[in-house]
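**Student:** I'd like to go over a predicted model; first the sequence, then the structure.
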Amino acid sequence: MFATDRASQGMGMELLETGDGSALVRMTVTAAMINGHGTAHGGFIFALADTAFACACNSHGPVTVAAGADIAFTAPAREGDVLTASARERTRFGRSGIYDVTVLRGTSVIAEFRGRSRVIASRTDAASAGAGRGRAPS
C-alpha cells in the first residue's frame, strides 16, 4: 500500500518497518510544515501517525480504511526534527480494529493517536471492482 501512497511520500515519509498489525514510519519536519507559531503544523503530525496506522491495519491483507481517529499533542516539533510514528494493533473484531500510534522525536513523545479501522474489501475484490475505472470502490 505504501508503495503507491503519493501523499505520504510527497511529505517525505519513509516506511521503515511493517509487520502483522504494526508499522514504523519516519518523517523529517521541513520548513514547509511550520505554522505561524514556528512549530510543526499538527496536520502534518496527524498525517504521519495516520500513515503508520494505515500501514499497520492494511498489513493483514484486506483493504482497510480509517473509520475515525483521535490525536493528543503532547509536545511541539520544530523544523529539522526527525519524527517516527510507531503503530500497533490493539484489537480486531469482525471487520473493525483499534490501533495506537506513538509519535516520537528521539525518545520524547510528541503525540498519541488512536485509529479505528474498517475492512471494506479483499485486495482481489478491490482490484476487480476498480478495473477500468482507475479507482478502488468507495
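**Tutor:** Yep, that arrived.

**Student:** from here on, just use CA atoms for contacts and neighbour counts.
**Tutor:** OK.

**Student:** name the helices or strands packed onto the top helix by length along the chain?
**Tutor:** Secondary structure of the chain read by DSSP state H shows that its longest helix is helix 42-57. In terms of contacts (3 or more Cα pairs under 8 Å, 6 or more residues apart in numbering; DSSP states H and E), helix 42-57 is packed against helix 6-10, strand 14-19, strand 22-28, strand 63-73, strand 82-93, strand 96-105, strand 108-121.

**Student:** repeat that with 6 Å
**Tutor:** In terms of contacts (3 or more Cα pairs under 6 Å, 6 or more residues apart in numbering; DSSP states H and E), helix 42-57 is packed against strand 22-28, strand 82-93.

**Student:** next one for the comparison:
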Amino acid sequence: MFDADYASQSLGIELVDVGAGTATTTMTVTKTMVNGHDIAHGGYLFLLADTAFACACNSYGPTTVAAGAEVSFVASARLDDRLTAVAGERTRYGRNGIYDVTVYRDTPSGREVVLEFRGRSRTIQREGGSA
C-alpha cells in the first residue's frame, strides 16, 4: 500500500517498519511545512500519523480505510525536526479497529511527544477481494 502512497512519499515520509497491526514512519519538517507561527502546520503532523495508522491497519492484507481519527497536539514541531510516528493496534472487532499513534522527536534529554492520534479503521474488502 505504501508503495502507491504518492502523497506521503512526496513529503519525504519513510516507512521504517511494519508488522501485524504496527507501523513506524518518519518525516523531517521542511520549510514548506512551517506555518506563519514558525512551527510545523498541524495538517502535516496529522498526515505523518495517519500514514503510520494506514500502514498498521492495512498490515493484515484486506483493504482498510480510516473511519475517523482524533488528534491531540502536545508540543510544537519546528523546521528540521526529524519526527517519528509509531502506530499500534489497540483492538480489532469485526471489520473495525482502533489504533493509537504517537508522534515524537528525539532530543538530547530523550523522546519528546509532539502528537497523540487515535484512529478508527474499517475493512472494506475481505481477503480474496469481496466486501
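**Tutor:** Sure thing, it's come through. Owing to the predicted nature of the structure, the values given are computational and were not obtained by experimental measurement.

**Student:** TM between them?
**Tutor:** The TM-score (TM-score structural alignment, normalised by the length of structure 2) is 0.94; 127 aligned residues with a Cα RMSD of 1.3 Å.

**Student:** from the chain's centroid, how far away is the longest helix of structure 1?
**Tutor:** The chain centre lies 2 Å from the centre of helix 42-57 of structure 1; the measure is Cα atoms, centre = their mean, to the nearest Å.

**Student:** go on, stretch 80-87 of structure 2?
**Tutor:** On Cα atoms, centre = their mean, the centre of stretch 80-87 of structure 2 falls 9 Å from the chain's centre.

**Student:** swap in stretch 96-111 of structure 1?
**Tutor:** Relative to its chain's centre, stretch 96-111 of structure 1 lies at 10 Å (Cα atoms, centre = their mean).

**Student:** point out the most buried one among the helices and strands packed on helix 42-57 of structure 1.
**Tutor:** Stretch with highest mean neighbour count among the helices and strands packed on helix 42-57 of structure 1: strand 22-28 (a mean of 23; mean count of other Cα atoms under 10 Å).

**Student:** measure the mean distance from it to structure 2 post-superposition.
**Tutor:** Comparison of strand 22-28 of structure 1 with structure 2 after fitting gives an average deviation of 0.2 Å (mean Cα distance after the TM-score superposition for structure 1).

**Student:** and that strand, what does it pack onto?
**Tutor:** Going by 3+ Cα pairs under 6 Å, 6+ apart, strand 22-28 of structure 1 lies up against strand 14-19, helix 42-57, strand 82-93.

**Student:** now the ones you listed as a markdown table including distance to residue 67 of structure 1?
**Tutor:** What follows is those, written out as a markdown table (distance: least, Cα to Cα, whole Å):
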| stretch | distance to residue 67 of structure 1 |
| --- | --- |
| strand 14-19 | 21 |
| helix 42-57 | 11 |
| strand 82-93 | 13 |
